[in-house]
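>>> sequence unknown, structure follows:
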């Protein structure tokens, strides 16, 4: 098998901030192991490192997370035992994301109405702001290709892989803002949203509708129309919020 290219580069498209840079940032010393596991899970479940792709090299990843290689190996072992990654030896070895992620462990849990509304409110503020800021920037060609590429991947994703590709698309919009802090916050809120989405079924007609809305968001960003980008994102988020409220309230 040929080696897959490392994802999560230190620099984002067009020299901006990548989701990998935001996720693979130094962890806090007090909870280094737990936070390392969390960061790796975020990178995998949000599609920053896709199915079958290799995580950054161990030495590089340990340096970027600010942890020892022993801590990193322990965290990778946890993910391997849970079925998220597999380690391979040899010339083209490394740690690779599994082709099929495990089923979410939280399915069927009771969702607190306050938790639901708090997550939806935070998502609305963060993601509409990200879309507006992205549209206000003069995006270089590499950024534009990255954004349209993640859109195409989400549009063409299978039902089984849709949520990960959808997450990657939303993270790409944050990357377009060139704000590491905003990208980090959006990644965190997206994990919260995905935990809620894991409680409801994937509805194929809704996926088609979401893809059309994604296209409208990208069109507005690429046109540099910040108000339109904010409106398109708001409409998209309101549709998802309605589904979550309908199923979980």
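Structure received. Please read these numbers as outputs of a predicted model, since none were measured by experiment. Numbers count the residues shown, from 1 in each chain.
>>> going forward, measure contacts between C-alpha atoms and count neighbours the same way
Noted.
>>> Let me see the ranges of the helices in this structure.
19-23, 32-45, 58-65, 69-82, 113-136, 141-155, 162-175, 180-197, 204-223, 226-248 (DSSP state H).
>>> what about those, which gets the closest to residue 52?
Closest of the helices of the chain to residue 52 is helix 32-45, at 10.4 Å (criterion: C-alpha to C-alpha).
>>> Please point out which parts of that closest one sit buried.
32-33, 35-45 (16 or more other C-alpha atoms under 10 Å).
>>> quick one, which of the helices of the chain is nearest to residue 91?
Of all the helices of the chain, it is helix 58-65 that lies closest to residue 91, at 14.7 Å by C-alpha to C-alpha.
>>> Which other helices and strands does that closest one contact?
helix 69-82 (3 or more C-alpha pairs under 8 Å, 6 or more residues apart in numbering; DSSP states H and E).
>>> who's in contact with the helix it packs on?
32-34, 36-37, 40-41, 58-59, 62, 85-87, 102 (C-alpha atoms under 8 Å, 6 or more residues apart in numbering).
>>> That one to helix 58-65, inter-axis angle?
Counting by axes from the mean of the first three to the mean of the last three C-alpha atoms, to 10 degrees, helix 69-82 lies at 100 degrees to helix 58-65.
>>> Buried residues in helix 69-82, which are they?
71-72, 75-77, 79-80.
>>> Take the residues you listed and lay them out in CSV including distance to residue 194.
Converted to CSV, the buried residues of helix 69-82 look like this (distance: C-alpha to C-alpha, whole Å):
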residue, distance to residue 194
71, 27
72, 25
75, 22
76, 22
77, 24
79, 18
80, 21
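>>> ok, structure two:
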């Protein structure tokens, strides 16, 4: 789906908040590049969409407009974005995900310089912990409505938009814990995992299983059952972990 003059999708709120947070001092340029790249890879700013205006984005990231421009220039040189002038101008995403293949998945993992088991273990700890904590603390009516809405977005998503809505659903669970550190960590992990998943063919049957598992996670949180939440998240993540390991070997 291409929205030529669109701003970042409001439905991606949790991911946007985690990505467009102030960068740490002392490494502003590198971290700004990473944040912008995260926004692209997570679908916060999709192909054809426009980043927020320079003044707003620099303010949200806590960097100078000069640093932001340098980061955008670096991404433009790598083919991720392009800058357009005029009344409808701005910085637009031009990145197109490569065609899925085992070779591409292996290349992505090699370029990450991370251990797959370590990456998946960290993700499991973060996502399980978030769901268990929510089940223990309970949801407010507004939180319940938001989680239900995000679940519906995943269920209604077209295949091309599934990864983005799925990511937003999982990041919403982390966001609802009230821990910015948890949301930030999971955002970074999801970007890496998504890079690998994007290199694999997406099977409709797997999406049907994921839909049922998402519902089980939400219902366990809603019912205040931490053990059920733990088991539901484990079952859900074990499926994608098995697919990744099988595809990469």
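On my side now, so go ahead. Bear in mind that the values here come from a model prediction, so they are computed numbers and not experimental data.
>>> ok, back up a step: any chance of the helices of the first structure in a markdown table, plus distance to residue 51 of the first structure?
Shown next, in a markdown table, are the helices of the first structure (distance: least, C-alpha to C-alpha, whole Å):
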| stretch | distance to residue 51 of the first structure |
| --- | --- |
| helix 19-23 | 15 |
| helix 32-45 | 8 |
| helix 58-65 | 18 |
| helix 69-82 | 14 |
| helix 113-136 | 25 |
| helix 141-155 | 13 |
| helix 162-175 | 10 |
| helix 180-197 | 17 |
| helix 204-223 | 20 |
| helix 226-248 | 25 |
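>>> nearest to residue 97 of the first structure, of these?
Residue 97 of the first structure lies closest, by C-alpha to C-alpha, to one member of the helices of the first structure: helix 32-45, at 6.9 Å.
>>> Would you check the span in the second structure matched by that closest one?
Using TM-score structural alignment, the residues of the second structure aligned to helix 32-45 of the first structure are 28-41.
>>> For the residue nearest the centre of the second structure, which non-adjacent residue is spatially closest?
What sits nearest the mean C-alpha location of the second structure, by C-alpha atoms, centre = their mean, is residue 42, with 3.8 Å. Closest residue to residue 42 of the second structure apart from its sequence neighbours, by C-alpha to C-alpha, 6 or more residues apart in numbering: residue 191 at 5.8 Å.
>>> before we move on, what about residue 113 of the first structure?
Nearest non-adjacent residue to residue 113 of the first structure, counting by C-alpha to C-alpha, 6+ apart: residue 249, 6.5 Å away.
>>> What of residue 215 of the first structure?
Counting by C-alpha to C-alpha, 6+ apart, residue 215 of the first structure lies nearest to residue 151, which is 7.3 Å off, once chain neighbours are set aside.
>>> Please work out how many residues are found near that neighbour.
24 (other C-alpha atoms under 10 Å).
>>> residues in contact with it?
By C-alpha under 8 Å, 6+ apart, the residues touching residue 151 of the first structure are 169, 214-215, 218.
>>> Turn the buried ones among the residues you listed into a named PyMOL selection, would you?
Of the contacts of residue 151 of the first structure, the buried ones can be selected in PyMOL as follows, counting by 16+ other C-alpha under 10 Å:
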select buried, resi 169+214+215+218
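>>> which pair in the contacts of residue 151 of the first structure spans the largest distance?
Largest separation among the contacts of residue 151 of the first structure by C-alpha to C-alpha: 169 and 215, giving 10.8 Å.
>>> Wait, residue 22 of the first structure touches residue 184, no?
Yes - in this structure residue 22 of the first structure lies within contact range of residue 184 using C-alpha atoms under 8 Å: 5.2 Å.
>>> These two: which is more packed in?
In this view residue 22 of the first structure and residue 184 are compared by other C-alpha under 10 Å, and residue 22 has more residues nearby, 25 against 22.
>>> Run a quick neighbour tally on the residue found closest to residue 45 of the second structure once you drop the neighbours it is linked to in the chain.
Leaving aside its chain neighbours, residue 45 of the second structure sits nearest to residue 8 (4.9 Å; criterion: C-alpha to C-alpha, 6+ apart). Residues lying near residue 8 of the second structure (other C-alpha under 10 Å) number 19.
>>> likewise residue 95 of the second structure?
Residues near residue 95 of the second structure, counting by other C-alpha under 10 Å: 19.
>>> which residues does it contact?
40, 47, 79-81.
>>> Buried ones among those?
For the contacts of residue 95 of the second structure, buried by 16+ other C-alpha under 10 Å: 40, 47, 80-81.
>>> what separates the closest residue to residue 133 of the first structure other than its chain neighbours from residue 190 of the first structure, distance-wise?
Nearest residue to residue 133 of the first structure, sequence neighbours excluded (C-alpha to C-alpha, 6+ apart): residue 177, at 5.7 Å. Separation of residue 177 of the first structure from residue 190 of the first structure (C-alpha to C-alpha, to the nearest Å): 16 Å.
>>> same deal with residue 200 of the first structure?
Taking C-alpha to C-alpha as the criterion, residue 200 of the first structure is separated from residue 190 of the first structure by 16 Å.
>>> More neighbours: which of those two?
residue 190 (22 against 15).
>>> What about the nearest residue to residue 22 of the second structure once chain neighbours are set aside, how many residues nearby?
With sequence-adjacent residues excluded and distances taken as C-alpha to C-alpha, 6+ apart, residue 22 of the second structure is closest to residue 61, at 4.0 Å. Look at residue 61 of the second structure: counted by other C-alpha under 10 Å, it has 20 neighbours.
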